[in-house]
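Visitor: generate coordinates for the sequence data below:
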Amino acid sequence: MALTRDFKETVIARVQRDPAFAQALLDEALTLFLNGEPDTAKLILRDLVNATVGFETLAKKVHKSSKSLHRMLSRSGNPTMGNLSAILVALKKTLRVDIRMVIKAA
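Guide: This next block holds a predicted model:
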């Protein structure tokens, strides 16, 4: 019998043991936003929040309710740029990373 583990549990475990993976998820979410795929980007950010800071702590850091943050980072969520920026700043501080964009010519 094959052993299986929930995908979200796997992501959480990997983020907690591998800071480079957490950085890669953040980078991927930002790339997706910039390439016009916000729905997928929000879901990646949601997984990253769950694996790192948690929605309750994030809510305190960005002065929003955790329920509101859950809605913002759902597939149908529609966060403002201000809210998205606050979420990214909180994640950046939690992960202790710097966000730098590298733009490549198409």
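Visitor: for the rest of this, base every contact and every neighbour count on C-alpha atoms.
Guide: OK.
Visitor: geometric centre of this structure: which residue is closest?
Guide: Leu45 (1.9 Å; CA atoms, centre = their mean).
Visitor: in three-state terms, label that residue for me.
Guide: helix (DSSP: H, G, I helix; E, B strand; the rest coil).
Visitor: in this structure it contacts Ala29, no?
Guide: Yes - Leu45 lies in contact with Ala29 (CA atoms under 8 Å); the separation is 6.4 Å.
Visitor: look up how far Thr31 lies from Met72.
Guide: Taking CA to CA, to the nearest Å as the measure, Met72 falls 18 Å from Thr31.
Visitor: one more to line up against the first:
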Amino acid sequence: MTLTRDFKDTVVARVAHDPEFAKALLDEAATLFLSGEPDTARLILRDLVNATVGFEQLAELTRKPSKSLHRMLSPKGNPSMDNLAAIFDAVRVWLKVGFDVRVVEVA
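Guide: Now for the predicted structure:
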């Protein structure tokens, strides 16, 4: 019998032991959103929220109901730009990081 570990549990454990991993997940979620891959970005952001701030605390920080935040970051979620910005800002503040945006020209 093969023992497996749930992916979400793996993310929580890795974030607990490696704060840089949490920052990398936030960076990846932002990059995916800006690159036109919102479905994957929402799922990464959801796992990051679960592993760090949690949805109840996120609700307080964003002044949005926890249940609404869960829906926004679900596979079929469709958060507005205002809500998405509030979520990113709350997680960014929680992780104590800033965003450094650079424009890269694509040939």
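Visitor: now the TM-score, please.
Guide: Superposed pair, TM-score by TM-score structural alignment, normalised by the length of the first structure: 0.95. Supporting alignment: 106 aligned residues with a CA RMSD of 1.0 Å.
Visitor: of Met72 and Thr31 of the first structure, who's got more company?
Guide: Met72 (19 against 16; other CA atoms under 10 Å).
Visitor: look up how far Ala85 of the second structure lies from the equivalent of that one over in the second structure.
Guide: Alignment note (TM-score structural alignment): Met72 of the first structure maps to Met72 of the second structure. Met72 of the second structure sits 12 Å away from Ala85 of the second structure, going by CA to CA.
Visitor: one more: Leu26 of the second structure?
Guide: 13 Å.
Visitor: repeat that for Lys76 of the second structure.
Guide: When Lys76 of the second structure is compared with Ala85 of the second structure (using CA to CA), they lie 18 Å apart.
Visitor: how about Ser66 of the second structure?
Guide: Applying CA to CA to Ser66 of the second structure and Ala85 of the second structure gives a distance of 16 Å.
Visitor: just Thr40 of the second structure next, same as before
Guide: The gap separating Thr40 of the second structure from Ala85 of the second structure is 17 Å, by CA to CA.
Visitor: which of those two has more residues huddled nearby?
Guide: Thr40 (16 against 13).
Visitor: that one: which element?
Guide: Per DSSP states H and E, Thr40 of the second structure falls inside helix 38-51.
Visitor: next one: Val53 of the first structure
Guide: With DSSP H and E as the test, Val53 of the first structure turns up in no helix or strand.
Visitor: could you report the neighbour count for it?
Guide: Val53 of the first structure, neighbours per other CA under 10 Å, totals 17.
Visitor: which residues touch it?
Guide: Leu91, Thr94 (CA atoms under 8 Å, 6 or more residues apart in numbering).
Visitor: switch to 7 Å and redo it
Guide: By CA atoms under 7 Å, 6 or more residues apart in numbering, Val53 of the first structure lies in contact with Thr94.
Visitor: give me the aligned partner of it over in the second structure.
Guide: Aligned partner of Val53 of the first structure by TM-score structural alignment: Val53.
Visitor: three-state assignment of Lys64 of the second structure?
Guide: Quick answer, by three-state DSSP: Lys64 of the second structure is coil.
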